[in-house]
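Colleague: This is a predicted model, with the sequence first.
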Amino acid sequence: MPPKTKGALQLVHRDVDEIKKQVDRLVKEVKEVKEVQSRDGSTEEAFRRCQELQMLVEKTQRTLMKLTKADESAPVGNYDRRKQEEETRLQNIWEQVNSLSLELSPPGPSSAAAGAVSKEDNEEDDDDEDEDSSDEDDEDEDEDEKPAVKPPSQSDPHVYTALSDFTGEQEGDLSVQRGEVLRIIRRAADGWWLAQDANGKRGVVPKTYLKIGSGVDDEDDEDDDDDEDDDEEEEEGEELTDDQEEKSSPHSNWSTVRKALTEIDTTDVLSAMGAIPSGFRPSSLNKLLVEEGKTYRGSHYVQPELSQSQLSFSDLFLDPDSGRVRSRQVRTCVCFSLWSCRMIPSPGVGVQVLSRHVRLCAFDGSQVLSNIHTVRATYNSKNPKTWSFSPRMTGVLPSLLDGDCFLRCKSESPNLGILFELGVSFIRNSTGERGDLSCGWSFLKLTDDTGNPLPNRTCELPVNEGTPYEKEAVKEASATRGSPAGVFHQMLQNRRQPKLIVKLKSSNRRTRTQLSLLPDSLLHCLSCVPLLVLHRQLQADSLLMDRPTMQNADLIFSPVLSTFPELLDQPDLLDALRRVWRDAENNMSRAQKRDSSFVKHEFLKVYTSSVYFLLHSPSLPRHRWADPPSEEQRARVIYANGEPGEPAGPEVFVDATRQHLAFDITELTFDLLRVAR
């Protein structure tokens, strides 16, 4: 009877057991060495074995992350739970090996890299040492004496020249000056090459600072050198196989260790650990929100836009008959609903997910054309791969969870559409470091091939790997291996692929009228449209009617105009204002609702007695994205006056028991020149 074949997950389980045995054996040996205090000659060997185990753990993690049920030769019960258990075991082993590596590691890569030199380099160094050994034996040892180093040959392919000055920022970096000739000892896939200068000092240097050859101004061979350099990078850099990584120097993993030590990039460290599934990347849209200030925030896009002459507005006009904001039609105005996401993988062990969300914006294939709006997803812990939006709940649905959105965009690009980036915010358990990852992205083009708008329908969008800016063709996160065998198999594979379900829908006449009063480019949730319209009307009154002349740019007294845009960056305060204004509208008669002057007066009174006070209260913590303790504390402060959304009243400004921030003139004044787009 032939032996029973073992499944892929079972083989990984066996490999993990073997790695665990090797780690325990190494820990025991290191402990014994410490007890006898005879570490001479043993530390380097233990460190080398520790590095090999690190690479073995990483390789096993990558293998485990790629496994699916389809790889099993026979059905496996509780497959997801068993796979999760193996991930947890590998995470524990990784932390144990990493701690041991830090304990045994030398002070820097320059000293440790001596053992990472190839055999040919060692033989050359040994020959040099033998030639000078007789002279050194006759003289006394001098601590300041520099070792004899063989000058680099001009034709040696390992000789490179520094193109620019580089100052080492961390221990183990080699500082070089422009024109300095270096001898490359080892090329690493991460772009940091181990080099040796003319004085024998070794350290790592970024490859982008180096040029092959011994001359900086050698223009004749520049193109050939660049081509050769590129070929070497392709052969010895990113395309190293797992087997080649194992056969390379045990210090080839130094870049990962150094990043883990200095905590430069959590994403890189977790990727090396195998804790991030394939296709995950640092969030592109979150990077824009963090690095570009308010450029891509809703608070910027609700401000009026100046015309080309800078003497008037291009998107804000008054209707002379009614005195209200004139409606404006733009090329694209669409309403849609985020429905659900399915088959979205979760980060591996070692991280705690703080938020699952979708960031969306107008996109033409090359640039973002609107503000970046975020909708948080809800999920069931029993089925974490399925995300849903707009949960049913009593009262006002928080705008952060509201998947019913609108997009207004004036761009004439034929490729205009909506970019959806699925993301997770996480915190690393071991270090407490926070990060934001993209789980994939989808794009919904809003016109067909003939340029006509898409009809109202439900769209199932595939979720792609990587980022929308990558030049390489992306593939689906769960692409099938090989061609499907039949229609039934195609259906099964299609269900396993990650999908984002979006519904394009129509709006009623009142909503269309309100949307036409908003800025030409804006993306936000539909539930906030009435507040945005009121703010837009107040802008028109102050900027087009109350100013002495259109060329007057003095500060305007308006607490609402100066602070309302901040609410779009703080959804909890925006929800509180919605609650208060809903209650105020319910208490109005029909005649009062038709009186625009009365409505604006009531809105100003409600605003200044509620969220305006909270914006300048020291008891309200600063808004932080995906920070549960901060969100809970802010909720307690916002709804501390009784019923949720109940206005505090003007007496809070003279109440001695309440604290207030120091007064700033920007709380009351609207600076047109500073905020206009």
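Modeller: Sure thing, it's come through. Predicted, not measured: the structure shown is a model, and the values here were computed from it. Numbers count the residues shown, from 1 in each chain.
Colleague: going forward, measure contacts and count neighbours with C-alpha atoms only.
Modeller: Fine.
Colleague: burial count for R48?
Modeller: Residues lying near R48 (other CA atoms under 10 Å) number 20.
Colleague: residues touching it, list them.
Modeller: By CA atoms under 8 Å, 6 or more residues apart in numbering, the contact set of R48 is P250, H251.
Colleague: Surely it forms part of a helix?
Modeller: Yes. Looking at R48 with DSSP: H, G, I helix; E, B strand; the rest coil, it is inside a helix.
Colleague: From A8, how far out is it?
Modeller: R48 sits 29 Å away from A8, going by CA to CA, to the nearest Å.
Colleague: also this one, for the comparison:
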Amino acid sequence: MPPKRKGPLQTVQRETDDIKKQVDSLIKDARQSDVSGRTEAYQSRCIHLQNLVEETTRKLKKLTKADEPAPVGNYDQRKMEEESRLRGIEEQLLVLVLELSPPQKHEGGSSQAQEDEEEEDSEEDSEEDESEDESVEDEEDVVTKTTEQIPESGTATYMVISAFKGEQEGDLTIQMGEVLTILSKNEDGWWLAQDSKGNKGLVPKTYLKRYSDQDDEDYEDDEASEDEDEEIESKRMHSSNLDSVRRAITEIDATDVLSAMGAIPAGFRSSTLSKLLDEGITYRRSHYIQPELSQSKLSFKDLFRDPDTGKVRQRTARTSLTLTLWSCKSIPTPGVGVQVLSRHIRLCAFDGTQVLSNIHTIRATCNANNVKTWSFSPRQMTGNLPSLLDRDCFLRCNLDTPELGILFELGVTYIRNSTGERGDLSCGWAFLKLFDANGAPVPHRTYELLVHGGTPYEKDIEVDPSLTRGATGTGMFQQMMLSRKLPKLFLKLKSPNARTRSQLSALPDTLVGSLSSIHLLVLHRQLLADALLMNRATMQNADLICSPLLATFPEIMDQTDLLDALRKSWLEAESNMKRSEKRDLPLLKRMFVRVYMDNIYPLLYSADLPPPRWADEMVENQRARVIFASLQTTSTQEPFHTHTDSPPRHQAFDISQLTFDLLCMAQ
């Protein structure tokens, strides 16, 4: 029997398989062995393999269906898949080269190089016109001289026009409006700067603006150097293959690398809402429970007190509803090499362009036999369900925008087994618009939302294109089968009952949170109104207010385990009250302060309680043990050390633990 003929596409596939084996072997050798002294050898192998990838890619792109000696089914699809494989292999090589080579922006010139540059300054000035006609090789030599030292007598000062957060060791974190002293300028655009506190580090020159014109000569040199930077940068791209690899890798997102390695579906992205939460307190619940000042800054916009009842005056918001998350179906999972630490949904008010409220997180669970189906907590029975698992939420928003809706981002927190790197991925997003084209609220019912891939700012991206690959036919049956494969989110919008509606009306105009903690927020709001609207000498008085509860309550809003501890302690205190006492508002407020100060306030500044860390099971368990021991001590009046191995330890005292600063806290 004659041997089976092999076509050009199959030949390329075999070559790709061989390259993949070599790349996997190289990655294994480089990461498991001691590469010190052999870095150049590994880099040479990387460049050799990259050349093979480029050559194979060019060969693949030239192929056509007519080149095949026999018909090939799904030829175009197979060709595209092969191109994707080659791109993935190339990105793996880029990652490896970055690991073997330090980033260029941190390669400052040595002291000897700086001395050589100072000696050659006069020669460079005299030969400036001739340098424009030099060859590319000579220009590459200029690139290696990356540092221009500024004499102390002519030290330049620049103002920061945009905040920059240091990303790597050696970077300097700067805030908008700061004035920096520039110590040296690198031609790659990263300048060595010193702030007013004496901290030194690298900052991008594009974030700076000339602050002083005292040295016109330096300023003209700066303008000339910027033009020269652009010219050199364009030629620098062709200087060497290794340099191009380094530059390319800096533009690759960690999600792109995981996608190229086949560890995650193509529609996964870095979590948009997680990034917003990491930027500061702007999108945290602790920020949104603070009183909001009016436009004049002389009164409050959303906090008023009823003089007749002494309660917080209720305010009706444009949107005030409750919702229940049911489940998520057909959600793809990360592949081999990525361990999932948490599955969760983050939700917020959204108008298609910006987040309009705090970001609320609900953790999901799944069965080991069906990890693509996410479920949420069962109906709350005893009131002790952790708020992080509470599927019942409320949303309150008073903004008048026709595009107002709820953004749901399905996310996972992961850790890479090979590197130990942690990160947050978005598994897709869904959006529920709350008003129709006529401005009427959408009906309160169960919704089945399609989960989209990419970010909320990308359209028509599938979470996992392989789910619909090969789907044919336009009939009803085919469409039904296809619809069952697509990822979806199931939830129910509900109108709050009279009691919940009354509680929601006492809260800030915009807030998203768990229904299980709403009564705690109302009590905090009542104490806030008393302190700011009744007990101050005048409405223009902005002195510090002595109130440990008001000063520290926002902190527990971002630590759900402490919020749960407060809820548990308050439920126990309420169970011991008489019915008449529960209707006595002054008594309720005094009891709430006592429960908070006895049970929660000591925990906030306990040296035994580790700082919270999202999706870290060891930290969560350690915090749970300390919280449980502390609550047991309070309830039984037993010494703390009977529940732990050591007596309690506390952090150093600070005046901010006792005082509420209106000017800093108010929005």
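Modeller: Yes, it's here. If you're wondering where the values come from, they're calculated on a predicted model, not measured in any experiment.
Colleague: can you give me the helices for the stretch 201-350 of structure 1?
Modeller: Taking DSSP state H, counting those that start in this stretch, the helices of the stretch 201-350 of structure 1 run over residues 222-233, 242-247, 254-262, 266-273, 284-291, 298-301.
Colleague: quick one: D404 of structure 1 and D520 of structure 1, what's the gap?
Modeller: From D404 of structure 1 across to D520 of structure 1, the span is 19 Å (CA to CA).
Colleague: So which of those two has more stuff around it?
Modeller: Neighbours per residue (other CA under 10 Å) separate D404 of structure 1 from D520, with D520 holding more: 27 against 22.
Colleague: Quick one: classify that one as helix, strand or coil.
Modeller: coil.
Colleague: Give me the aligned partner of it over in structure 2.
Modeller: The equivalent of D520 of structure 1 in structure 2 is D509 (alignment by TM-score structural alignment).
Colleague: my read: that match touches N398, true?
Modeller: Yes. With contact defined as CA atoms under 8 Å, D509 of structure 2 reaches N398; the gap is 5.6 Å.
Colleague: so what sits against both of those two?
Modeller: Common neighbours of D509 of structure 2 and N398 (CA under 8 Å, 6+ apart) are A317.
Colleague: for the helix or strand containing Q84 of structure 1, which positions count as buried?
Modeller: Element membership for Q84 of structure 1, per DSSP states H and E: helix 79-104. By 16 or more other CA atoms under 10 Å, the buried positions in helix 79-104 of structure 1 come out as 83, 86-91, 93-94, 96-98, 100-101, 104.
Colleague: I'd like the distance between the residue nearest to the spatial centre of structure 1 and D402 of structure 1.
Modeller: Among the residues of structure 1, the one closest to the centroid is S283, at 2.8 Å (CA atoms, centre = their mean). Distance from S283 of structure 1 to D402 of structure 1, counting by CA to CA: 21 Å.
Colleague: Same check on L26 of structure 1?
Modeller: In terms of CA to CA, L26 of structure 1 sits 54 Å off from D402 of structure 1.
Colleague: how many neighbours does the residue mapped onto L567 of structure 1 from structure 2 have?
Modeller: By TM-score structural alignment, L567 of structure 1 lines up with I556 in structure 2. By other CA under 10 Å, 19 other residues sit near I556 of structure 2.
Colleague: Who are the contact partners of I556 of structure 2?
Modeller: S286, L562, L563.
Colleague: how about those residues in CSV, adding distance to E279 of structure 2 and neighbour count?
Modeller: Converted to CSV, the contacts of I556 of structure 2 look like this (distance: CA to CA, whole Å; neighbours: other CA atoms under 10 Å):
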residue, distance to E279 of structure 2, neighbour count
S286, 14, 19
L562, 22, 21
L563, 22, 20
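Colleague: Run the chain-centre distance for the helix or strand encompassing M618 of structure 2.
Modeller: Assigned by DSSP H and E, M618 of structure 2 belongs to helix 617-636. Relative to its parent chain, helix 617-636 of structure 2 has a centroid offset of 29 Å by CA atoms, centre = their mean, to the nearest Å.
Colleague: So the aligned residue in structure 1 for V340 of structure 2: helix, strand or coil?
Modeller: For V340 of structure 2, the aligned residue in structure 1 is V353 (criterion: TM-score structural alignment). Of the three states, V353 of structure 1 takes strand according to three-state DSSP.
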